[in-house]
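> All I have is the shape, not the residue letters:
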């Protein structure tokens, strides 16, 4: 692999990134109490070069998870509070006239950071939401005919409140499909909630976090994860899971090939986080309920019956036989 100066750069060894992953995970779990699975899923999303949608009720730690992950990495971080009057240029940037030089200059917006924290993304209007599409998928921003490259690594962690409908705009299907995963934090266990009172009652533990890795180390880890082996039988299993959603009687629109690629990247990252250089079917079984449901559209009769996409995915995982060798 060549660098920007034309020299060859050796692809990092997968075993060398284990220390970095453990340090980040330990740093975040020290603040987000009782949610090791959600922390690991956030780390998997980062390493899979994806974006994370955290959907849950207020006060359960959605923003804290995003902030803790951002502060654990020495990189550029930007936070956007989405509101109904937020303009697309407030996110992507704007070209302005400079009296000093007599030229038009581009002033980048918060989307040019390594980690972008978007609070209450469903409060923004459709135009602002659509402004994120190109940056999340292509990792570029086009303004006034000029295309600007975004930083590497690049990840959007967006939160939304599912119970508050007034003043919100539901994310369209195309926007949801750009998120690698959608997770929920959930209420903590009683003992974990008591520990939260002890540790967060007097000080802001997130502000006390110190970076344990930098952007270059994360970029190396992302590069190394591409070497994680995926056997042909496992790849066929991933495809079978996605194709089964399209044939499910309750589904109007099933998982697309983009979803298959997202599941593959997530499985590779999960294997690396677990210390393996190969993917196993259990990786797909664990990640499918987080990668696939938000990409499905159910038939109207299924929605009226109170069914949800998660149960469809769980049904598919139970019904598709996994490779045993």
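Looks like it came in fine. Because the structure is a prediction, the values reported are computed rather than measured.

> Only C-alpha atoms from now on, for both contacts and neighbour counts.
OK.

> Isn't residue 171 up against residue 122?
Yes. The criterion here is C-alpha atoms under 8 Å, and residue 171 meets it with residue 122 at 6.2 Å.

> Leaving out chain neighbours, which residue sits closest to residue 72?
In space, residue 72 comes closest to residue 211 once its chain neighbours are excluded; the distance is 4.2 Å by C-alpha to C-alpha, 6 or more residues apart in numbering.

> Can you name the residues that contact the one you found?
By C-alpha atoms under 8 Å, 6 or more residues apart in numbering, the residues touching residue 211 are 71-74.

> returning to what we had before: mind checking which of residue 171 and residue 122 has more residues around it?
Set residue 171 next to residue 122 and count neighbours by other C-alpha atoms under 10 Å: residue 122 wins out with 25 against 18.

> May I have the secondary structure class of that one?
What DSSP: H, G, I helix; E, B strand; the rest coil gives for residue 122 is helix.

> And it, how close does it get to residue 159?
According to C-alpha to C-alpha, to the nearest Å, residue 122 stands 8 Å off from residue 159.

> Just the element for residue 96, please.
strand 93-98 (DSSP states H and E).

> what separates that strand from the chain centre, distance-wise?
From the chain centre to the centre of strand 93-98 is a distance of 30 Å (C-alpha atoms, centre = their mean, to the nearest Å).

> Next up, a structure to set beside the first:
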């Protein structure tokens, strides 16, 4: 059956069609820098002690990427996703991944309408701006794969009809780092679609004490207000996309990724190189620049590359260690 393209039904994500048709006017770099600071500070009202992780998620959002949060339960992964969505006033939807979840529970399904005797599409929770995939590795690979097209092409195909997802579209997935006998490994193709993999870790004692002081009554997420809106985020992403990446910087990115391929069973893919440059563009804007420098690549390399590497029989080093070696051994100015 030949796929046809169709916009999302009215009332679900009415902005999707227009966003895909028109190129928004970019914001000045200085305005986006201020925006990033405002969002990060707003989220830190809810998430204590993870300023670096908050900034990484903001960078991924502006760099048109997705984020995988891998950690033990209870450290704030879900709350971080909610706080980001609230801060930017975007439609937030949540998918609770379970062993019995079906692909149609993620993407949506055609339902027969008895009145007009026609099938109508009922969108799934993937039709949001910021989509939380909670404990994504509790669902079998078949269900996880329902996100592959959405994450790569910002569209969903159901029964031969392709529907565009809203803009911006970012998946923030959490992964259960415990109970390995009750979870499924993420397929390599799915891991490769996440721009970044982050770990929050436990807060420091003084940070946890401050967190307790904030949450003994009403949780701060309930009173959190937005500091920007969806249209501004779309314009900010266009600003990031226009950041200059000169050829020497592109060559340095290629050498970093090439090092992982030479020293691992499976190295980082060309998609990883693209993600690294997009993250570096957003990092440059966070720092108030209209161009990427090698430091931007170095700041983003660990979060962007390490989860895409499988070392196998090439030694005992994991992806983090191999990326650290690449940053140390690969010259900035070429061979």
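Here it is on my side, so go on. The structure displayed is predicted, hence computed values, not measured ones.

> What span of structure 2 is the strand holding residue 96 of structure 1 aligned with?
Mapped onto structure 2 using TM-score structural alignment, strand 93-98 of structure 1 spans residues 108-113.

> Buried ones in the matching stretch, by neighbour count?
By neighbour count with 16 or more other C-alpha atoms under 10 Å, stretch 108-113 of structure 2 contains the buried residues 108-109.

> with structure 1 superposed, average distance for it?
When structure 1 is overlaid, stretch 108-113 of structure 2 sits 0.3 Å from its aligned residues on average, using mean C-alpha distance after the TM-score superposition for structure 1.

> what's in contact with that stretch?
118-125, 158.

> now do 6 Å
For stretch 108-113 of structure 2, contacts defined as C-alpha atoms under 6 Å, 6 or more residues apart in numbering pick out 118-124.

> Now do the contacts for the residue most central in space within structure 2.
For structure 2, the residue nearest the mean C-alpha position is residue 66 (1.6 Å; C-alpha atoms, centre = their mean). Contacts here follow C-alpha under 6 Å, 6+ apart; on that basis residue 66 of structure 2 touches 170-172, 194-195.

> and the equivalent of residue 209 of structure 1 over in structure 2, helix, strand or coil?
Under the alignment (TM-score structural alignment), residue 209 of structure 1 pairs with residue 224 of structure 2. Going by three-state DSSP, the secondary structure assigned to residue 224 of structure 2 is coil.

> likewise residue 141 of structure 1?
strand.

> Tell me which residue of structure 2 lines up with it.
Residue 141 of structure 1 maps onto residue 156 in structure 2, with residues paired by TM-score structural alignment.

> What is the burial count for residue 199 of structure 1?
15.

> for residue 13 of structure 1, same thing?
So residue 13 of structure 1, with other C-alpha under 10 Å, has 14 neighbours.

> Which residue in structure 2 aligns with it?
Matched to structure 2 by TM-score structural alignment, residue 13 of structure 1 sits across from residue 28.

> Ok, residue 49 of structure 1 next?
So, by TM-score structural alignment, residue 49 of structure 1 is matched to residue 64.

> how near is that match to residue 195 of structure 2?
From residue 64 of structure 2 to residue 195 of structure 2 the distance is 9 Å (C-alpha to C-alpha).

> Between those two, which has more neighbouring residues?
residue 195 (29 against 23).

> ok, now which ones touch the alignment partner in structure 1 of that one?
In structure 1, the residue paired with residue 195 of structure 2 according to TM-score structural alignment is residue 180. Residue 180 of structure 1 makes contact with 50-51, 291, according to C-alpha under 6 Å, 6+ apart.

> looking at structure 2, which of the residues you listed still make contact?
Retained in structure 2 (both residues aligned by TM-score structural alignment, their matches' C-alpha atoms under 6 Å) from the contacts of residue 180 of structure 1: 50-51, 291.

> So which of those residues sit within helices?
residue 291 (DSSP state H).

> Dump the kept ones among the contacts of residue 180 of structure 1 to a markdown table, plus distance to residue 234 of structure 1.
Shown next, in a markdown table, are those (distance: C-alpha to C-alpha, whole Å):
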| residue | distance to residue 234 of structure 1 |
| --- | --- |
| 50 | 21 |
| 51 | 24 |
| 291 | 17 |
